[in-house]
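Asker: Provided below for reference: sequence and predicted model.
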Amino acid sequence: MNAQKRAIEELRPGHVLVMDARRDASAGTLGDTLALRAMKRGAAGVVTDGAVRDSATITELDLPVYAAGSHPSVLGRRHIPWDTGVPIACGGALVQPGDLIVGDADGVVVVPPDLAADLIADCREQERQERFIAEQVAVGESVDGLYPLGPAWRDVYENWCKGETQ
């Protein structure tokens, strides 16, 4: 039971496994068997700044996996799992136990828990502004002063928000 297998077995529903591979895309950090086990443990996802093996099979799993690429190297060829539950660097970001990991098709961000509430509020506002802007652009408005939302559009946006919440 090396550190990687221990980390997989310690996963709880909703956890995200984050692995530091020192940004080495030639380091296979996860294969299909352990990805399947992570999924069965209830993991919300896996993030590595290294590579994954068996990428075609992993892609078919109901488990979001973010990696620097795919590579056939097996564990131990480039990296040896060392520890679990400690602060690491992944993709150039500090990741500490308890951090929130949020990912979509564009990538992954790490959010310290004490920033989450403010960040969520800011993200919701940004999304609302971008919905408004997209509606304006769709009807032919120029992005000049509109994107990002400038003072000339602020009153129109505020009125739009009132109608959106009704």
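Answerer: In hand now; what should we look at?

Asker: going forward, measure contacts between C-alpha atoms and count neighbours the same way
Answerer: OK.

Asker: End to end on stretch 67-83, go ahead and measure it.
Answerer: End-to-end distance for stretch 67-83, by Cα to Cα, to the nearest Å: 20 Å.

Asker: and the comparison structure, right after this:
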Amino acid sequence: MTNNDIDYLARLRRLDCCAVSDALDRLKLTGAVTGLPQQSGKGRIAGRAVTVRLGAGEPPPGPPRHLGTTAVEAADANSVIVVEQRTGLEAGCWGGLLTLGAKVRGVAGVVADGPVRDIDEARGYEFPIFTNKTTSFTARGRVVEKATNQPVSIGDVTVRPGDYVVADNSAVIFISPDDIARVVEAAEEIVGREAAMAKAILSGTPISEVMGGAYEHMLTGDLT
């Protein structure tokens, strides 16, 4: 990971997902997924995606491995593990021992489109997990790992290995490395403008004046 990558992650951790979503709108990009609330841990996370896709049927040929373990061992403190389990089967795509393994490696967190089990253990470890469903049902005999570090589907977004991920209680957002510079710069500009507007409100400026034409045109990047 380059110094630029580390810098972008540090900047993402300071940006709330609403500002990043506004930046995507301004730039006519997609990547925001709602409906994946934070079920454990606290605070915003950011990292590069390590992806896992689960499915029904038989695992790919090769030595047997427990699902998710390859991703855990490929991840580090600058990683978010992103899991797809969209089979419709009630089966956990992530669980307590995987959470512990990720916690020990310092992984930033997990985003799962699919059921996660042992969520109380994750809360006990204070490990961030964002998911749309929890369950008690094991993956054993129900789903298997189909691929690691291949594209996955989360909501209506295709996530590729190495995509930037930022998540908080508003959304989970995925950003291509090709777009990260302009997205971060646009989001930082939006945050700066909103901070100035908040300061004006606190100083007594009527909110209708603060949130007038300037606010409505904020996403265009042109307030003239």
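Answerer: Thanks, I have the structure now. Note that this is a predicted model, so its numbers are computed, not measured.

Asker: which SSE is whichever residue in the second structure pairs up with residue 83 of the first structure in?
Answerer: By TM-score structural alignment, residue 83 of the first structure lines up with residue 147 in the second structure. Assessed by DSSP states H and E, residue 147 of the second structure sits inside strand 144-148.

Asker: Any buried residues in that strand, and which?
Answerer: 144, 145, 146, 147, 148 (16 or more other Cα atoms under 10 Å).

Asker: which element follows that strand toward the C-terminus?
Answerer: Sequence-wise, the next helix or strand downstream of strand 144-148 of the second structure (DSSP H and E) is strand 152-154.

Asker: give the contact list for the corresponding residue of the second structure for residue 102 of the first structure.
Answerer: With TM-score structural alignment as the criterion, residue 102 of the first structure lines up with residue 166 in the second structure. With contact set as Cα atoms under 8 Å, 6 or more residues apart in numbering, residue 166 of the second structure has these partners: 12, 13, 17, 44, 45, 46, 47, 172, 173, 174.

Asker: And for residue 28 of the first structure?
Answerer: Residue 28 of the first structure sits in contact with 50, 51, 52, 53, 70, 71, 72, 73, 74, 75, 78, where contact means Cα under 8 Å, 6+ apart.

Asker: and those, which of them are in strands?
Answerer: Of the contacts of residue 28 of the first structure, the ones assigned to strands by DSSP state E are 51, 52, 70.

Asker: Which of the residues you listed has the largest number of neighbours?
Answerer: Counting neighbours by other Cα atoms under 10 Å, residue 52 leads those with 30 neighbours.

Asker: Name the residues of stretch 39-56 of the first structure that are buried.
Answerer: 39, 41-55.

Asker: Which secondary structure state does residue 162 of the first structure sit in?
Answerer: Of the three states, residue 162 of the first structure takes helix under DSSP: H, G, I helix; E, B strand; the rest coil.

Asker: Helix, strand, or coil at the aligned partner of residue 63 of the first structure in the second structure?
Answerer: Correspondence of residue 63 of the first structure to the second structure, assessed by TM-score structural alignment: residue 127. Three-state assignment for residue 127 of the second structure (three-state DSSP): coil.

Asker: ok so, going back, how far apart are the strand holding residue 147 of the second structure and its match in the first structure?
Answerer: Aligned to the first structure and superposed, strand 144-148 of the second structure gives a mean residue distance of 1.1 Å (mean Cα distance after the TM-score superposition for the first structure).

Asker: helices or strands next to that strand in the packing?
Answerer: Where contact means 3 or more Cα pairs under 8 Å, 6 or more residues apart in numbering; DSSP states H and E, strand 144-148 of the second structure is packed against strand 45-55.

Asker: now for the strand it packs on, which elements pack on it?
Answerer: Packed against strand 45-55 of the second structure by the contact rule (3+ Cα pairs under 8 Å, 6+ apart) you find helix 3-13, helix 69-74, strand 79-84, strand 144-148, strand 152-154, strand 164-167.
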